[in-house]
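[1] Sequence first, predicted model second:
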Amino acid sequence: MTEIKPMPEKSKGPVRLRRSQVDHSTTDQRLLDARGPSDWVHTDPWRVLRIQAEFVEGFGSLAELGPAIAVFGSARTKPEHPHYAQAEEAGRKLAEADFAVITGGGPGTMEAANKGASQAGGVSIGLGIELPFETGLNAWVDKGINFRYFFARKTMFVKYSQGFIALPGGIGTLDELFELLTLVQTGKKTQFPVVLIGVAFWSGLLDWLRETVLADGKISPKDLDLIMLTDDVDEAVAVMVEARRLREAEGDEES
């Protein structure tokens, strides 16, 4: 019997490409790469319209989302791994606490969180991104938006999430985590809870921040107070619920 190989495919914003139509670069890459002294004159101004369209689509799709929590983590986490079960539990319990769950829409940890939220009857959101090789949005995303540009996608995460839970992950997870902390530290975003699930995985990073970065005066003690570390999904969800209660209480006082 002839083996049937999976066909190559990828998303470019709302466009789906398969087989010979798949290219192996990304829109972000083409934007940021230099192509000669004057090529940008003929291309970059038009990209502004495409960038604008991504923001309009994202804002229009998520404006009425309601309270939501972003869940980050590795796309490489296998379904049989304990981190997958933790992410699924987090998605389920966030949905049961009346939060929408937002992920990057991919496999692994993202799939698990979307699955937990969807199966619990919650709102399961996936914000996908064009990559050279990708699997598309996972099957548990109930509302998905595909982006060409990382910065547009990241804006949607920050704008529509009231808190962030990060499970063990790689460079993408670290990028998202440190960008969030930078936004709070610099006052670009009012403070929101950031919880790391996985004491064994994250402790080395936090120890380095404390013993090297803080000790050398590169950050202040309050910067580390932005992060909570736990192995308990219930504790992570409770932090999000309490933060929502405080926001609502502040809103009542202002009104």
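    Arrived safely.
[2] contacts, neighbours, all on C-alpha from now
    Will do.
[3] Quickly note the distance from residue 212 to residue 201.
    18 Å (CA to CA, to the nearest Å).
[4] Then residue 186?
    27 Å.
[5] out of the two, which sits in the more crowded spot?
    residue 201 (13 against 9; other CA atoms under 10 Å).
[6] what does the one helix or strand residue 48 maps to rub up against?
    Here residue 48 sits within helix 39-62, counting by DSSP states H and E. The contact list for helix 39-62 (CA atoms under 8 Å, 6 or more residues apart in numbering) reads 31, 145, 147, 148, 149, 152, 156, 160.
[7] Let's see that with 7 Å instead.
    147, 152, 156 (CA atoms under 7 Å, 6 or more residues apart in numbering).
[8] The last one - how many residues pack around it?
    It refers to residue 156. 17.
[9] quick check, it in a helix?
    Yes: using DSSP: H, G, I helix; E, B strand; the rest coil, the secondary structure at residue 156 is a helix.
[10] That one - nearest residue in space that isn't next to it in sequence?
    Excluding the flanking residues, the one nearest residue 156 by CA to CA, 6 or more residues apart in numbering is residue 58, at 6.6 Å.
[11] The one you found: how many residues sit nearby?
    Neighbour tally, residue 58, other CA under 10 Å: 21.
[12] for comparison:
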Amino acid sequence: MEEPRREQRHEQAREQRREHRQGQAIVRGRFVPTSTHDQRLLARQGPSDWVHTDPWRVLRIQAEFVEGFGQLAELPPAVTVFGSARTPEDSPDYRTGMRLGRALAEAGYAVITGGGPGVMESVNRGAREVDGAVSVGLGIELPFEQRMNDYVDLGVEFRYFFVRKTMFVKYSCGFITLPGGFGTLDELFEALTLVQTRKVTSFPVVLMGSEFWGGMLDWIKGSLLGTGKIAADDLDLITVTDDVDEAVRIIVDADLARSRQLVEEEEACAAQIAEPQ
């Protein structure tokens, strides 16, 4: 009886000592696979559930970043505009969106929206009225159908919200937010967090519609600032206006200030290099 048990223990020890290199990893014991990656890759048939695994999702995420960067890298200076997909065409917000899109395009900016209907459509539509303007839509896969609006010159669809948000920030020099719902609020506070934590700098965030945003700002001042959850100068990150021309002017002024800062930094660097050692 003791002999089979001893042999069983030896077998378990041998199993635990088994070692296999798997890319950058070393696996031992029961984690050692019974086939190689090449064998599984070249197998003619087999289960397809691997396309739903996390490693495969990472590759899809990487592909979305590569596609987004590739499509948007040559955009001119751009401004991202957020707002509700549920805004009807005959509403004041839709008309404001059209005026804003046109004004941004006339100021030389590409406009970027979420590519959907409502406010997004109105901004893309307004930009398209200007010769040579660039109208961009960054769409998102949703459980319900939402097609890219007809006023987008360049449309890119994303599976993942966080990839899409990266594109909004990376290729914009400012955000303008019109009235909207949960998605608009999510994008707004994401932008404010990035500016507050200085992940992005010289990045204006403009809210259009003082009546719509007034209650939220009162809450921010009373509940957040009033209880020390934010600092007083955090309120300076937000500008509220009802004037399209003022919203565009805020973007232009911040853009010029950023350009001057870059020139000053380059000149200071050049002067430091030129100093005799």
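    Arrived safely. What you see is a predicted model; the values in this text were computed from it and never measured.
[13] what does the next helix or strand after the helix holding residue 48 of the first structure rub up against?
    Once helix 39-62 of the first structure ends, the next helix or strand along the chain (criterion: DSSP H and E) is strand 68-72. Residues from elsewhere that reach strand 68-72 of the first structure (CA under 7 Å, 6+ apart): 99-103, 110, 113, 157, 160-167, 173.
[14] so strand 68-72 of the first structure corresponds to what in the second structure?
    Aligned by TM-score structural alignment, strand 68-72 of the first structure falls on residues 78-82 of the second structure.
[15] picking that back up, which one in the second structure is aligned with the residue nearest to residue 156 of the first structure?
    By TM-score structural alignment, residue 58 of the first structure lines up with residue 68.
[16] gap between its match and residue 193 of the second structure?
    Distance from residue 68 of the second structure to residue 193 of the second structure, by CA to CA: 23 Å.
[17] Translate residue 99 of the second structure into the numbering of the first structure.
    Per TM-score structural alignment, residue 99 of the second structure is aligned with residue 89.
[18] That match contacts residue 116, doesn't it?
    Yes: between residue 89 of the first structure and residue 116 there is a contact under CA atoms under 7 Å: 6.1 Å.
[19] and residue 196 of the second structure, what is it in contact with?
    Residues in contact with residue 196 of the second structure (CA under 7 Å, 6+ apart) are residue 234.
[20] list the contacts for residue 133 of the first structure?
    With CA under 7 Å, 6+ apart, residue 133 of the first structure has these contacts: residue 10.
[21] helix/strand/coil for it?
    Relying on three-state DSSP, one would call residue 133 of the first structure coil.
[22] swap in residue 151 of the second structure?
    Secondary structure of residue 151 of the second structure, per three-state DSSP, is coil.
[23] What lines up with it in the first structure?
    So residue 151 of the second structure corresponds to residue 140, using TM-score structural alignment.
[24] Relative to residue 113 of the first structure, how far out is its match?
    On the measure of CA to CA, residue 140 of the first structure and residue 113 of the first structure end up 9 Å apart.
[25] Overlap in contacts, the two.
    In contact with both residue 140 of the first structure and residue 113: no residue, using CA under 7 Å, 6+ apart.
[26] If you count surrounding residues, which of the two has more?
    Neighbours per residue, other CA under 10 Å: of residue 140 of the first structure and residue 113, the larger number sits with residue 113, 35 against 23.
[27] is it true that the more buried one touches residue 91?
    Yes: judged on CA under 7 Å, residue 113 of the first structure makes contact with residue 91 at a distance of 4.3 Å.
[28] show me where the stretch 101-250 of the first structure has helices.
    Counting by DSSP state H, counting those that start in this stretch, residue ranges of the helices within the stretch 101-250 of the first structure are 109-119, 150-160, 171-185, 199-208, 221-224, 233-254.
[29] Give the aligned range of the third one in the second structure.
    Helix 171-185 of the first structure lines up with residues 182-196 of the second structure when matched by TM-score structural alignment.
[30] Report how many residues lie close to the alignment partner in the second structure of residue 215 of the first structure.
    Counting by TM-score structural alignment, residue 215 of the first structure corresponds to residue 226 in the second structure. Neighbourhood size, residue 226 of the second structure [other CA under 10 Å]: 13.
[31] check contacts around the closest residue to residue 76 of the first structure other than its chain neighbours.
    The shortest distance from residue 76 of the first structure to any residue other than its chain neighbours is 5.3 Å, reached at residue 108 (CA to CA, 6+ apart). Residues near residue 108 of the first structure by CA under 7 Å, 6+ apart: 74, 75, 76, 77, 78, 79, 84.
[32] try 6 Å
    Contacts here follow CA atoms under 6 Å, 6 or more residues apart in numbering; on that basis residue 108 of the first structure touches 75, 76, 77, 78.
[33] any idea how far residue 164 of the first structure is from the closest residue to the first one other than its chain neighbours?
    The one in question is residue 75 of the first structure. Distances taken as CA to CA, 6+ apart place residue 108 nearest to residue 75 of the first structure, at 4.2 Å, with adjacent residues excluded. Counting by CA to CA, the gap from residue 108 of the first structure to residue 164 of the first structure is 17 Å.
[34] right, and residue 164 of the first structure touches residue 194 too?
    Yes: the pair residue 164 of the first structure / residue 194 is scored as a contact, 4.9 Å apart, by CA atoms under 6 Å.
[35] Leaving aside the residues adjacent along the chain, what's closest to the residue nearest the centre of the second structure?
    Geometric centre of the second structure, nearest residue: residue 165, 1.2 Å, by CA atoms, centre = their mean. Sequence neighbours aside, residue 187 is the residue nearest to residue 165 of the second structure in space, at 7.5 Å (criterion: CA to CA, 6+ apart).
[36] Around that neighbour, how many other residues sit close by?
    17.
[37] measure it to residue 270 of the second structure for me?
    Distance, residue 187 of the second structure to residue 270 of the second structure, by CA to CA: 38 Å.
[38] Which residue of residue 89 and residue 116 of the first structure possesses the greater neighbour count?
    Neighbour count, other CA under 10 Å: between residue 89 of the first structure and residue 116, residue 116 has more, with 26 against 19.
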